[in-house]
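J.: Please work out how this folds:
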Amino acid sequence: MSEGPDLDDLKRRMDGALNALEKEFQGLRTGRASVNLLEPIMVDAYGSKMPINQVGTVGVPEPRMLTVQVWDKSMTKAVEKAIRESDLGLNPQVDGQLLRIPLPDLSEERRGELAKVAAKYAESARVAVRNVRRDGMDSLKKAEKDGDLSQDEKHLYEEEVQEMTDKFVSRIDEALSAKEKEIMQV
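T.: Sure thing, here's the model as predicted:
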């Protein structure tokens, strides 16, 4: 068989879309405390934006409570402000250099909103996987046009790329379904 597309590279890129989705899902609040909840928050520190885990230690002392132990006392206000201004609906309480962040119960309406956000994340991941498929198909067409692949070989590779795409899209759907179930769980 002639030189086809780099299927390992396509698989790696599709894996990347799935991993990014799982990371985004970890940041969605489901009523249980998780250090990943604060991961996307950026703090104005020392003249630049820094992830919250680079200015303090995030902990989970109880299932419905997060804590942030700020390393530099002068950064406490900035960390508190960053948490309040995030779209997570959290209200930190300052105790010296320790911020206690109780997680409020999720209302039915808020759960519905979170499920919609999760669906949006999943759709972005599906689009990313389809873009990888498109790149793979384009490289197949080019290889056939350049005479590197026969029509039959191109057809076989197209089937492989489509099969891989379908597998990743179904994994994304499974992840979304699991996340929606977790969000709606009271």
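
J.: contacts, neighbours, all on C-alpha from now
T.: OK.

J.: and the longest helix for this structure?
T.: helix 108-145 (DSSP state H).

J.: and that helix, what does it pack onto?
T.: helix 7-27, helix 151-184 (3 or more C-alpha pairs under 8 Å, 6 or more residues apart in numbering; DSSP states H and E).

J.: Before we compare anything, build this one as well:
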Amino acid sequence: MSEDLDLILADTEDTMRKGINHLESELGKIRAGKASPAMLDGITVEYYGAPTPIAQVANVSVLDARTLSIQPWEKNMVQPIERAIMAANIGVTPQNDGVIIRIFMPPLTEERRKELFKRASAEGEQSKVAIRNVRRDAIEQVKKLQKDGMSEDAAKDAEKTVQDLTDKFIALVDKHLAAKEKEMMAV
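T.: I've put the predicted structure just below:
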């Protein structure tokens, strides 16, 4: 019975951690006025008939705080990469010199910062909902174990442990959101 409980708790923590990892990757895609290669995550380009992430067909690097450089490994990929970035509508216009694509980050306006923070907050809220759903599922599993013969005290302890995990991960979400807000609001 105890090993079932340990498995439930380990699985709960692992799933909540995956939710935090997802939040981190989503927040990384939201630009905060600084150039970041993570902005291009999720943008694919047609490469020999297959949709391929830009990072797998070019070297993406940060030249300075506001400039991103994309150097395709094959010269014929410059135009398709530029078109893919334009189609992704990430709020920037790529500059192409025939060899390298540069993306200059314009400074964020106050209105745009607030809009981006709303998007970040929505991602945080989705993460909190996912974490609470994991908590609900774990508590249901604990109650099922209790029906199968686990003591009431052990079930209450397990539920408290699940709640503690939930609180810990929700605090982590808040911490990530606060850091992202600070990054966005810095001029």
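
J.: Now the TM-score, please.
T.: Here the TM-score for the pair of chains, by TM-score structural alignment, normalised by the length of the first structure, is 0.94; 185 aligned residues with a C-alpha RMSD of 1.3 Å.

J.: In TSV, list the helices and strands packed on helix 108-145 of the first structure along with mean neighbour count.
T.: TSV is the format used below for those (neighbours: other C-alpha atoms under 10 Å):
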stretch	mean neighbour count
helix 7-27	17
helix 151-184	17
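
J.: is it possible to export those to CSV including distance to residue 138 of the first structure?
T.: Output for those, formatted as CSV (distance: least, C-alpha to C-alpha, whole Å):
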stretch, distance to residue 138 of the first structure
helix 7-27, 12
helix 151-184, 10
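
J.: Enumerate every residue touching the aligned residue in the first structure for residue 53 of the second structure.
T.: Using TM-score structural alignment, the equivalent of residue 53 of the second structure in the first structure is residue 51. Residues in contact with residue 51 of the first structure (C-alpha atoms under 8 Å, 6 or more residues apart in numbering) are 39, 40, 41, 42, 43.

J.: 10 Å instead, please
T.: Neighbouring residues of residue 51 of the first structure by C-alpha atoms under 10 Å, 6 or more residues apart in numbering: 38, 39, 40, 41, 42, 43, 44, 45, 79.

J.: Next: residue 185 of the second structure.
T.: Per C-alpha under 10 Å, 6+ apart, neighbours of residue 185 of the second structure: 32, 33, 108, 109, 110, 113, 114, 117.

J.: try 7 Å this time
T.: residue 113 (C-alpha atoms under 7 Å, 6 or more residues apart in numbering).

J.: quick one: the residue lying farthest from the centre of the first structure from residue 6 of the first structure, how far?
T.: Within the first structure, residue 147 marks the point farthest from the mean C-alpha position, 40.2 Å out by C-alpha atoms, centre = their mean. Residue 147 of the first structure sits at a distance of 17 Å from residue 6 of the first structure (criterion: C-alpha to C-alpha, to the nearest Å).
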